[in-house]
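Novice: sequence-free structure coming up:
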């Protein structure tokens, strides 16, 4: 049974379907969800205090619980929540790992929680990454014994990795395993690579509480945020129990809740294919999703679907509402057909009734927001080219410098060229010396950061000149949230929002293009998009904003699902090649970049494959056969 004291108010009520085997609640945002989880923890602490009992918490690290810890800290400082009766046990730690390393979970927990609350230092337990190999086995046994001595964990907070690991219990972990040393899965190390500035710097081992240790907790809450976790969450919640997906062992726990946001829930059957669960409300989005899915299942194009196809695949009630397969097919075909346009800025002197963009004004002012200094050409290089060729006033706004993605080796090369040209240049000497004497890979001297930013800036200008945009239409914002000098960035602030709003107000665009790909492994896309959305909210009362349309593109990680696409811009083979050449101007990001994510392909290859795949999907649905398509979804503010 699920704990009775949950006050969660999810975006969608939990439905006990034949597919789902773990209780879960879905929130519209991870912030809202995190606050609710923090309040459950606070209520538990206070109830234990009222009984003069110790509250034993199992705590997790990683990005997922950060907002939970922020809310707990807030409640301590503003509402007097005391942690004096709390004993904590952390799930895991890299091995070997020094406590004072910025990558240690000891550092993480003190940075985000322990330094800001009144928990007694002796009550904090975090696996040590400095235990000798000879002592490690007994150390792990003692860790479990200490948990048992306190009566076990009252509450265990978890995240989930893309391998389905909880803690560092990787695939193959036994359901009865205790705290132990473990070798990290390659995917786990890939996911950690951005914060370590490359996979080669990620430890290969860790110490982790075992599955058996975790399952003894009286209450378990697992957090899951974002599209990257959607697939593994579906497998965990709906799949069979398997050591290959260790989180599935939680299906056997009597008091577990998965707390996930909307993006993380999208692969669950009740959202992905709700018609297979039971009666559903057939709005336009669900109809579009269902028909595209039916085409994939049957291997047919839209216009070849029959009444029998609908009836045989759980869609008989749609057929009853829609009249016939013929009527449904024609409507869907026309809807997709009308998304295709070679005129992303609108076709002059044309009937725009069924076109994705307006015909007027004929020449539009356009802002292309690019979170990093290459997202513009990687994600919408063909559309970018079309807008310029068709005479629109195109402005490119780079939101961050992208400096952390330039390697020291690349920066050193440029500094040495500077020195060769100007031997007495003190700045080049300073940069060379700073790079050569760095004791950590994770923080740059200001001169090095500036050089790395200039490298990205000049690459961007080379690319935009190649596309045909004058330099005065290229804008570099260098948003403050990004300029920390380290991999860890700040949350979006008022200064970031004001800078973005001022640029929009200056240009007064008819079109804005922005990156809506929230699968970005280091989160910059989301922060940049949040800044744009907040700026639009501040500006929406201005008259010129009534004529401004916002189109979201996706980056180098995901593409919009076919039913979500509202504008699809075709590219000829020549345009595909031109886009590739524009991407090549970003030389510092070629050949094994620092933030590759889990996909080892170069960005230009990813982009071409993604655009080609979208075109193939359109063609398989019975539409025209293009070499490539770039896809966009309109955002209404």
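Specialist: Sure thing, it's come through. Just so you know, these numbers come straight off a predicted model, no measurement behind them.
Novice: okay, CA-based contacts and neighbour counts for the rest of this
Specialist: Fine.
Novice: can you give me the helices for the stretch 301-450 of the chain?
Specialist: For the stretch 301-450 of the chain, the helices defined by DSSP state H, counting those that start in this stretch cover 307-312, 316-322, 325-337, 375-389, 408-421, 426-436, 446-467.
Novice: adding another structure so you can compare the two:
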């Protein structure tokens, strides 16, 4: 921890907060601290009482605890557990039930006694819930209270299912779920309409009685609510802020989730910090946007009043710093994302040579390419580069049943083949027999895969790509038929390496939208990163630039953009039309579920917003801009 980190905790942060490089490292630390407590209690013959959470956040903690049990003999025979919450109503065998979650990730793999496991019952009759909740509280008290409580945090600031408005002294009870919470769960339930409207949850007061609390959060999507929870005022509208009153709470974050904390976002407001080109650029662009002054109009006084006096002292006066940063930002802008031939490229983000280039674009789902960088994709093809697109997953689970039935109906009416003529009726019967959350049949998944491939090919044709440059990888980790995915395997990595070695690209574009550590984009990037590491000594790799784009859910900070590709109004419209080729994804986006607008609307807004920020900094005014950051290979 450097001086800035220490001061940030002391001045701004109201809860003990530790930042790790990634979720894996953080999860191991939490798991080992819990394991240490269990071992110590086991040695003196005492029980350890754990409050457990579900969702993607604690998965790696549970994985490490399982490993410690299998490989290092950690015994759970004296462990008693109480889960935070459960949907209501829900059957324990359903895919989305927390009973099933806990069994799959933890209980089925350790030596815990069944009678020591307590998870709220989602099958109760409504009139029995109040009594049950009261007894749940009594059971916790009878075993001496919770020694450790593990928490994640929702984007509403909820802990457990204590939604905004929950009071500090609440206990275990039946609650109505916030619409944002239900929207976030929509992917797991195959549609928001299938998400239960209620849940049984421990109360804020129940949680605060735990002797020690770990609140964990991973990814950019949690950064804003973490900042409010750790640095903001205590409020029932953000229930996690009540943890500020707890004397033994630890907030455990990865770098992405910590990105909005003052010590990370604006460390110069905290105290002395180390200045380099990237940090100076970040600070100056922040100052320019904060006080609504173009970079070239900032003064020494502006710097001094906003914690940046040492910048003008060491690198100033302000005019010199302004010119320096203005030039850096200006040099990110290029209309030639593949490099401009026969031009001086010393101040351009991409090399002039070789030209044309071989370009490989990785798209996690079959539409991320045109949604996130469609304008740049078309510019690359227009300039004559050899552009390839590798669709990493089939994206089949985001096709609704009704959409698949529409295609099956067409096939049944058009075909003379008996099996194909019966396809629609057979699929319709399987859909009617399926309960929410059941996985699709193999035939249905195949149809949904083909739908997405056909749409991707249509978008590629519209964008100028030849058929032979389209690669459908269908990575195995994704093919579970449900929201929960498998771990990356050697087969997944091999598919990525094979297409890289086939194309031998001068440029690689990949999704850098990493908001969910267990989401498809992050897993897809992990596969690419591993493949890059495995191939880094290949001769062609030494001449390959890797550019990261963001998906629709997060933006690059303006200071992180290394290449900004301006689009004209006509190009933005053409990009929109390419997105329209993905007809099964129109009308409402599928992930993460909280955004009601269509993908093209979000994509338009993001690129126009980026252009507006460049304008506000004093750069040329463009209609829209797609931004990229360069990933530097080790």
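Specialist: Received, thanks. Computed from a predicted structure; not experimentally measured.
Novice: who's in contact with residue 47 of the first structure?
Specialist: With CA atoms under 8 Å, 6 or more residues apart in numbering as the criterion, no residue contacts residue 47 of the first structure.
Novice: Now name the helix or strand holding the counterpart of it in the second structure.
Specialist: Counting by TM-score structural alignment, residue 47 of the first structure corresponds to residue 40 in the second structure. Secondary structure assignment for residue 40 of the second structure, by DSSP states H and E: helix 23-43.
Novice: so how much does that helix differ from the first structure once superposed?
Specialist: Helix 23-43 of the second structure differs from its equivalent in the first structure by a mean of 0.7 Å after superposition (mean CA distance after the TM-score superposition for the first structure).
Novice: So for that helix, what gets flagged as buried?
Specialist: By neighbour count on 16 or more other CA atoms under 10 Å, the buried set for helix 23-43 of the second structure is 23-24, 26-31, 34-35, 38-39, 42.
Novice: Tell me how far residue 344 of the first structure lies from residue 438 of the first structure.
Specialist: Using CA to CA, to the nearest Å, one obtains 47 Å as the distance from residue 344 of the first structure to residue 438 of the first structure.
Novice: What's residue 397 of the second structure aligned with over in the first structure?
Specialist: Using TM-score structural alignment, residue 397 of the second structure sits opposite residue 404 in the first structure.
Novice: same check, this time on residue 367 of the second structure
Specialist: Mapped onto the first structure by TM-score structural alignment, residue 367 of the second structure lines up with residue 374.
Novice: show me the contacts for its match.
Specialist: By CA under 8 Å, 6+ apart, residue 374 of the first structure lies in contact with 460, 583, 586.
Novice: Work out for me the element the second one sits within.
Specialist: When elements are assigned from DSSP H and E, residue 583 of the first structure belongs to helix 573-584.
Novice: Looking only at neighbour counts, state which of residue 344 and residue 438 of the first structure leads.
Specialist: Neighbours were counted for residue 344 of the first structure and for residue 438 using other CA atoms under 10 Å; residue 344 has more, 22 against 13.
Novice: Where does stretch 117-126 of the first structure end up in the second structure?
Specialist: So stretch 117-126 of the first structure sits over residues 110-119 in the second structure, by TM-score structural alignment.
Novice: cool, stretch 327-347 of the first structure as well?
Specialist: With TM-score structural alignment as the criterion, stretch 327-347 of the first structure aligns to 320-340.
Novice: so how far does the matching stretch reach from one end to the other?
Specialist: End-to-end span of stretch 320-340 of the second structure (CA to CA): 29 Å.
Novice: buried stuff in it?
Specialist: 321-322, 324-326, 328-334, 336-340.
Novice: Tell me who's in contact with the counterpart of residue 528 of the first structure in the second structure.
Specialist: By TM-score structural alignment, residue 528 of the first structure lines up with residue 524 in the second structure. Residue 524 of the second structure is in contact with 364, 392, counting by CA under 8 Å, 6+ apart.
Novice: in the helix or strand containing residue 524 of the second structure, what's buried?
Specialist: Secondary structure assignment for residue 524 of the second structure, by DSSP H and E: helix 520-535. By 16+ other CA under 10 Å, the buried positions in helix 520-535 of the second structure come out as 520, 521, 522, 523, 524, 525, 527, 528, 529, 531, 532, 535.
Novice: which residues of the first structure does the next helix or strand after that helix align to?
Specialist: Remark: after helix 520-535 of the second structure, the chain's next helix or strand is strand 545-549, criterion DSSP H and E. Mapped onto the first structure using TM-score structural alignment, strand 545-549 of the second structure spans residues 549-553.
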